[in-house]
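In: here is a sequence with its predicted model. Questions after.
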Amino acid sequence: MEAKILVVEDDEAIASLLCNHIEKYGYKGVKVTDFNEVLQIFHHIQPHLVLMDVNLPKFDGYYWCRQIRNTSLCPIIFISARTSEIDQIYALENGADDFITKPFYYDIVIAKIKSHLRRAYGEYSTKEKDRIIEVNGVFLDDERLEVKYKDRTVLLTHKECLLLRLLMERHSKVVTRESMLDKIWDDQHFVDENTLNVNISRLRKKFEEIGLDHVIETIRGKGYIFAP
């Protein structure tokens, strides 16, 4: 497929270079030029993935990420000059799937784009026959990207969904951090160690929203266990 990549970056030079590099790999890069209408442009373009800067005119990237997340689970990768751990955590907590700091290598950007597209739509996406998994009354639907318990449902990001499926498939057994990084992030060389912690934290909060506490336990020095 010719994946469409929406580039939300107010530095014209960087946006143009990103689009040019993206198109060398067979994707279609679309630049946002009106930063008051990011959400409307998103819905018009219907991209397969978004590259999002943090520092934008009027509203920042965190705001637009939250707006997109209200209606879409499209993969969102932040690219920002902000390098603090807090900024990266805040991006993930607001719905981002990944975070790249500036200055960056274009090859890393492309590697992450390829990885997220494969996870969301390609060879690593879940097949329909394996779409729904159930453990002790907890249902995970990969197609809808949602987890349900009794009459409550909460939406997940693609990464959260992949992590939860891995935990549910091995429920009551420890899933090591290494195996999670290996199976969920096939470009793990570029993954910040804190990224896994943040995604697990987000999953726990979402379980709390549907009335389940302490569903994912940390096994110190080993990994995590799913035991509802």
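Out: Alright, I've got the coordinates.

In: going by C-alpha atoms from here, please, whenever you check contacts or count neighbours.
Out: OK.

In: burial count for Leu73?
Out: 20 (other CA atoms under 10 Å).

In: please report the distance of it from Glu146.
Out: To Glu146, Leu73 is 10 Å away according to CA to CA, to the nearest Å.

In: structure two is appended below for comparative analysis:
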Amino acid sequence: MRKRILLLEDEQAIADTLLYALQSEGFEVRHVSLARQALDAFHDTPPDLAILDIGVPDGNGFDVCRTMRKTSELPIVFLTARHEEIDRVLGLELGADDYVVKPFSPREVCARVRAILRRSAGTAPVPPPASPVVADVLTLDEQAQRIGWAGEVLALTRYEYLLLATLLRRPERIFSRTELMSLVWGDAPHTADRTVDAHIKLLRAKLRARGVQGDVIQTHRHMGYSLRSHA
């Protein structure tokens, strides 16, 4: 079955280029130019992946992403002319899987889409341990691909789960950014290393929201990150 792509892009020339490239790769693409149309399409026929332009006439891709994330963890790629770091970090913190800045190569976008879909399909799973891993009251269930804190499942995006699971398998072990990029974002080689920092920041915020005191995920300057074994 062909994978369905939802494309939100109000510039017709760019949309036509992406439509041709994606359809040539065998994807089924539904193109819309307005935020409300994107949400209608999302609810009507859920796609396998969404490509969202940030600047559209009736809103922005960030808001569309927020709405989608309330009910779905589908892969999301932001497509935008903005290149400021704060925009990239915001997009990643909202749960986006990638961020492509215009001008771009349609072939590169297709390659990123394929890589993200492969990862979401679980083509490169981490072998599960014999039983769930526990660091204090943080638990990792590899079979269900869930992480819990004090008995409650954390609401995590795919990359947040993969990042926290990597740290949780080896408590106290320091992972460099390069190692984490390779282990978590191995199928997305063009992703910036600041992606790690953005996801660490979001994971800390989610843990604090659950009442976790202090930073369970520790920063080691010029070295990387580790997970504290006792909260």
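Out: Structure received. This is a predicted model, so every value here is computed, not measured.

In: tm score of chain vs chain?
Out: Superposed pair, TM-score by TM-score structural alignment, normalised by the length of structure 1: 0.90. Supporting alignment: 228 aligned residues with a CA RMSD of 2.3 Å.

In: please enumerate the shared neighbours of Leu73 and Glu146 of structure 1.
Out: Leu156 (CA atoms under 8 Å, 6 or more residues apart in numbering).

In: tell me the contacts of the spatially most central residue of structure 1?
Out: Residue closest to the average C-alpha location in structure 1 (CA atoms, centre = their mean): Asp97, at 2.2 Å. Asp97 of structure 1 is in contact with 75-77, 157-159, counting by CA under 8 Å, 6+ apart.

In: across to structure 2, which of those residues hold up?
Out: Shared contacts between this structure and structure 2 among the contacts of Asp97 of structure 1 (both residues aligned by TM-score structural alignment, their matches' CA atoms under 8 Å) comprise 75-77, 159.

In: give me the number of residues near the residue nearest to Leu202 of structure 2 when sequence neighbours are not counted?
Out: Leaving aside its sequence neighbours, Leu202 of structure 2 sits nearest to Glu93 (CA to CA, 6 or more residues apart in numbering; 6.1 Å). By other CA under 10 Å, the residues close to Glu93 of structure 2 number 19.

In: Glu93 of structure 2 matches what in structure 1?
Out: Alignment note (TM-score structural alignment): Glu93 of structure 2 maps to Glu93 of structure 1.

In: from the kept ones among the contacts of Asp97 of structure 1, which ones fall inside helices?
Out: Lys159 (DSSP state H).

In: show me which pair in the kept ones among the contacts of Asp97 of structure 1 is furthest apart.
Out: Ile77 and Lys159 (11.8 Å; CA to CA).

In: more crowded one of these two?
Out: Set Ile77 of structure 1 next to Lys159 and count neighbours by other CA under 10 Å: Ile77 wins out with 25 against 21.

In: wait, doesn't that one sit right on Phe99?
Out: Yes - between Ile77 of structure 1 and Phe99 there is a contact at 5.6 Å, judged by CA atoms under 8 Å.

In: distance of Gly174 of structure 2 from Ile217 of structure 2?
Out: Careful, residue 174 of structure 2 is Ile and not Gly. 10 Å.

In: can you list residues touching both of these two?
Out: Residues touching both Ile174 of structure 2 and Ile217 comprise 225-227, with contact defined as CA under 8 Å, 6+ apart.

In: quick one: which of the residues you listed is nearest to Arg30 of structure 2?
Out: For the shared contacts of Ile174 and Ile217 of structure 2, the nearest to Arg30 of structure 2 is Tyr225 (40.1 Å; CA to CA).

In: could you look up the SS state of the closest one?
Out: Here Tyr225 of structure 2 is recorded as strand under DSSP: H, G, I helix; E, B strand; the rest coil.

In: what's it aligned with over in structure 1?
Out: With TM-score structural alignment as the criterion, Tyr225 of structure 2 pairs with Tyr224.

In: quick check: that match touching Val174?
Out: Yes - judged on CA under 8 Å, Tyr224 of structure 1 makes contact with Val174 at a distance of 5.5 Å.

In: compare those two and say which is more crowded by neighbours.
Out: Tyr224 (21 against 17).

In: from Leu6 of structure 1, how far off is the closest residue to that one other than its chain neighbours?
Out: What sits nearest to Tyr224 of structure 1 in space, not counting adjacent residues and going by CA to CA, 6+ apart, is Thr218, at 4.7 Å. Distance, Thr218 of structure 1 to Leu6 of structure 1, by CA to CA: 36 Å.

In: perfect, that will be all.
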